[in-house]
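> Structure here, sequence nowhere to be found:
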């Protein structure tokens, strides 16, 4: 991957964002559905990339149609494989940038407030994740294994593919090989792709349903959106400055200063993660590993909080402008959403189609039911925005949840983003590619635990998280 390729990929990404903004302004359908331009751009990139156009051209090339043109498009679609590979690498970096900006330029919340926000989201997340194992194992024991002759470890695929995502499915290839079921990785990859796409599509349906019912304070009729605002424009009289010049450009450009602060917050998070991983290896890594499963972005959020604490203590000139930080955050989020959707690997449905369909439908239905019936009762404040983010995460990667929160709360006025970030600090080491995800298949195959034993463990976790979310942290406590 050369510097020219990276530069070209970024230029094409910027041009695509501009094109989809024009589409969003002119096309009434995404305005009515509250679909942001980044999601539209991700759909265009997916259709013109290797996933759809590339696969179609590959199919034509295999049959000798089109000659060199179809062969070239088959390798990477309209954008080429090198550009797509750059785009595929961006979400992992950009998600850390988004979370690093959550605290910069803002007053830090108190510990009690942070714990209260994280608790409800954590209870909901654990409920959905453990429920994916319970539903999957029940299906595996009662339907999949006896009727379709697949291993009982197929019951772990919903959590691995949906909650864990494509990265977890790829990383567990050796686990499936050692279990003697290599086709399980193909099914997990297929579920990861379907989960991400269904998370966005079904999420948009749920979003518009909630907007019509007045469940959101930021979109829909009750929000008072004008025609121009629905098209993505701001009325002249309502426009405000996007940022404030807190330093003179003769010393350093204000945007450069804030980009540097965000970068420093991410670096602090990286150092924290490396330090915790080193401490774990030095003390108890031979017995159990937890920090090895923690991604960078929750620690980048902590890095931003520590940096803001330091700035608030020593900065007397108020050089950190919240609006400038928000513009960096918005750019990163738009690029993150577009590249995440546009680089979904549409592969993996090479094994039993019936098994795949049963697991996919069951996983999606469980997430929808959890959002509709549990989120309103487990999250006391801004349940719709917070629940929609958790719904997206339950079906795909973090970017799916961020995309849905971006749709329902474009100016980040609710507590959804902070609650999501706090919760991930505790949730990620265990589920969604963490310790429980890694241990699920070995424990199911273990003679000491087995599928029934692991099902019982997850059922207990599900019951405890449900009780905690509904009656200790949620609205049931107030009643």
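Done, it's in. Keep in mind the model is a prediction, meaning the values are calculated, not measured. Residues are numbered from 1 along each chain as shown.

> only C-alpha atoms for contact and neighbour calcs from this point on.
OK.

> Quick one: neighbours of residue 333, just the number.
Other residues near residue 333 number 23, with proximity taken as other CA atoms under 10 Å.

> Quick check: what element follows the helix or strand that contains it along the chain?
Taking DSSP states H and E as the criterion, residue 333 maps to helix 322-342. As assigned by DSSP H and E, the chain's next helix or strand after helix 322-342 is helix 353-369.

> Could I get the buried residue list for the helix holding residue 333?
Neighbour counts over helix 322-342 (16 or more other CA atoms under 10 Å) mark 322, 324-330, 332-342 as buried.

> mind listing what the closest residue to residue 197 other than its chain neighbours touches?
Distances taken as CA to CA, 6 or more residues apart in numbering put residue 341 closest to residue 197, at 7.5 Å, once the chain neighbours are dropped. When contacts are counted by CA atoms under 8 Å, 6 or more residues apart in numbering, residue 341 is found next to 39, 42-43, 45-46, 196-197.

> farthest pair in those residues?
Maximum pairwise distance among the contacts of residue 341 (CA to CA): 14.8 Å, between 45 and 196.

> circling back to that earlier point, nearest to residue 126 among the contacts of residue 341?
Nearest to residue 126 among these, counting by CA to CA, is residue 196 at 19.0 Å.

> Check the spacing between the closest residue to that closest one other than its chain neighbours and residue 364 real quick.
By the measure of CA to CA, 6+ apart, the closest residue to residue 196 outside its immediate chain neighbours is residue 396, 4.4 Å from it. Relative to residue 364, residue 396 is positioned 11 Å away (CA to CA, to the nearest Å).

> take the one below as the second:
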């Protein structure tokens, strides 16, 4: 288990949710969002803009799976919640399932947006329900994720993971032997002018700041639309890299520095993300919430173990375990699980996910904005029909466009 996960669990146990020894501030949870923006800003600075053929080959399958998984999870949550409200718990609203999808896939940010939409529609409990599902989802993503890893290890699905018994003394301690140690980055600028690391760190900070400004601006056009900062950060980083390549400045930039910046952000993101969990459970909703959560877990496991191998192709398990963390908890939880099976990030899952999310983020915006209104207002069949039609469209594009494009690139 990565040290960051252990540190996060210790922070949770000693924080306000546990022994209340560590005095977390009211803004403590915002550190996770800041580090997510910094992480993808650094990833963008180290990522070349791919050609359409490369997108089709590298991220086409990831885009297809992300779209199928996210849309189908929203549809499953909506329809299962509608079933519970119609046949099991008569006092529930037909839109009861939506908070689960918002909490599981979207995390606390999306939960707040969806909760606010429902509050404006007249269902105030949805805000607390959404945040509760988001909190429970983080626990589910890690606990069930660790079980998945153990099962996958026994089935031989993990390629790069060494069991603890097979590790040498250095690997067990998380250290690198002296003869295998490598430089973190190369010096590209004279220390008489400026330290190389200072320039690289400044670029990450500037792009991260841009991600907040750009996300706030793009989100200001409608009060129910929220653009994630990690999307604008990744795009901003790629734009800076393009400018550097066009002007010849890229020869003075070191991808190793940006990769380490993303690694640092990842470790601290995991620590803050787990430590800042707030445990809230509404007693009156406990039973239907439990049934809904169990259904969501089973459906997400179906996506990971049945759908993922058929769409993702090579390294499907690494991409699948990351998607499990993302679909049940947050991107941070997906990264935490991915680091266990791919500590050196050789599978390039994060790069592919970031590339695939850019076109897919438009769909997420429409779902977050319209699905709560549709389910609360009684447009149940319409929402189901639109969702299934979009999934069919994605599968058609993946099968007859992306796969053929990938074959052409390979040939």
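Perfect, I can see it now. In this text the structure is predicted, and so the values were computed from the model without any measurement.

> coming back round to it: which part of the second structure matches the helix holding residue 333 of the first structure?
Per the alignment by TM-score structural alignment, helix 322-342 of the first structure matches residues 255-275 in the second structure.

> mind checking how far the matching stretch is from the chain centre?
Centroid separation for stretch 255-275 of the second structure versus its chain: 14 Å, with CA atoms, centre = their mean, to the nearest Å.

> on average, how far is it from the matching bit in the first structure?
Following superposition, stretch 255-275 of the second structure is found to deviate from the first structure by 1.3 Å on average (mean CA distance after the TM-score superposition for the first structure).

> buried residues in stretch 134-145 of the second structure?
Residues of stretch 134-145 of the second structure classed as buried by neighbour count (16+ other CA under 10 Å): 134-142, 144-145.

> Inside helices: which ones of these?
When helices are assigned by DSSP state H, the members of these inside them are 134-142, 144-145.

> For those residues, give me JSON lines that also has distance to residue 386 of the second structure.
As requested, those are arranged in JSON lines below (distance: CA to CA, whole Å):
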{"residue": "134", "distance to residue 386 of the second structure": "26"}
{"residue": "135", "distance to residue 386 of the second structure": "29"}
{"residue": "136", "distance to residue 386 of the second structure": "29"}
{"residue": "137", "distance to residue 386 of the second structure": "26"}
{"residue": "138", "distance to residue 386 of the second structure": "29"}
{"residue": "139", "distance to residue 386 of the second structure": "32"}
{"residue": "140", "distance to residue 386 of the second structure": "29"}
{"residue": "141", "distance to residue 386 of the second structure": "28"}
{"residue": "142", "distance to residue 386 of the second structure": "32"}
{"residue": "144", "distance to residue 386 of the second structure": "31"}
{"residue": "145", "distance to residue 386 of the second structure": "31"}
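
> most centrally placed residue in the first structure?
Closest to where the C-alpha atoms of the first structure average out (CA atoms, centre = their mean) is residue 398, at 1.5 Å.

> which residue lines up with that residue in the second structure?
When the second structure is aligned by TM-score structural alignment, the residue opposite residue 398 of the first structure is residue 331.

> ok, that match - contacts?
Neighbour list for residue 331 of the second structure: 322, 325 [criterion: CA under 8 Å, 6+ apart].

> Distance check, it against residue 223 of the second structure.
Distance check for residue 331 of the second structure against residue 223 of the second structure: by CA to CA, it reads 24 Å.

> same thing with residue 271 of the second structure?
In this structure, residue 271 of the second structure lies at 31 Å from residue 223 of the second structure, with CA to CA as the measure.

> Same question for residue 34 of the second structure.
Using CA to CA, we find residue 34 of the second structure at a distance of 21 Å from residue 223 of the second structure.

> Next: residue 23 of the second structure.
Counting by CA to CA, the gap from residue 23 of the second structure to residue 223 of the second structure is 33 Å.

> likewise residue 370 of the second structure?
Taking CA to CA as the criterion, residue 370 of the second structure is separated from residue 223 of the second structure by 13 Å.

> same deal with residue 384 of the second structure?
According to CA to CA, residue 384 of the second structure stands 25 Å off from residue 223 of the second structure.

> Between those two, which is the more surrounded one?
Legend: neighbour count by other CA under 10 Å for residue 384 of the second structure and residue 223, higher for residue 384 (20 against 11).

> mind checking which helix or strand the more buried one is in?
Remark: residue 384 of the second structure resides in helix 380-397, with elements defined by DSSP H and E.

> compared with the first structure, how much does that helix deviate?
Mean deviation of helix 380-397 of the second structure from its aligned counterpart in the first structure after superposition (mean CA distance after the TM-score superposition for the first structure): 3.3 Å.

> Which residue in the first structure aligns with residue 314 of the second structure?
In the first structure, the residue paired with residue 314 of the second structure is residue 381, using TM-score structural alignment.

> how about that match, what does it touch?
Residue 381 of the first structure makes contact with residue 415 under the criterion CA under 8 Å, 6+ apart.

> Mind checking what secondary structure it has?
For residue 381 of the first structure, the reduced secondary structure class is coil; criterion used: DSSP: H, G, I helix; E, B strand; the rest coil.

> And residue 4 of the second structure, how far from residue 407 of the second structure?
Look at residue 4 of the second structure and residue 407 of the second structure: by CA to CA, they are 39 Å apart.

> which one of the two has more residues nearby?
When neighbours are counted by other CA under 10 Å, residue 4 of the second structure and residue 407 differ, and residue 4 comes out ahead with 18 against 12.

> ok, now which ones touch the nearest residue to residue 294 of the first structure once chain neighbours are set aside?
Leaving aside its chain neighbours, residue 294 of the first structure sits nearest to residue 429 (5.1 Å; criterion: CA to CA, 6+ apart). Remark: with contacts taken as CA under 8 Å, 6+ apart, residue 429 of the first structure is in contact with 290-294, 435.

> out of those, which are buried?
By 16+ other CA under 10 Å, those give 290-294, 435 as buried.

> Quick one: mark the members of the residues you listed that sit in helices.
Cross-referencing those against helices under DSSP H gives residue 435.
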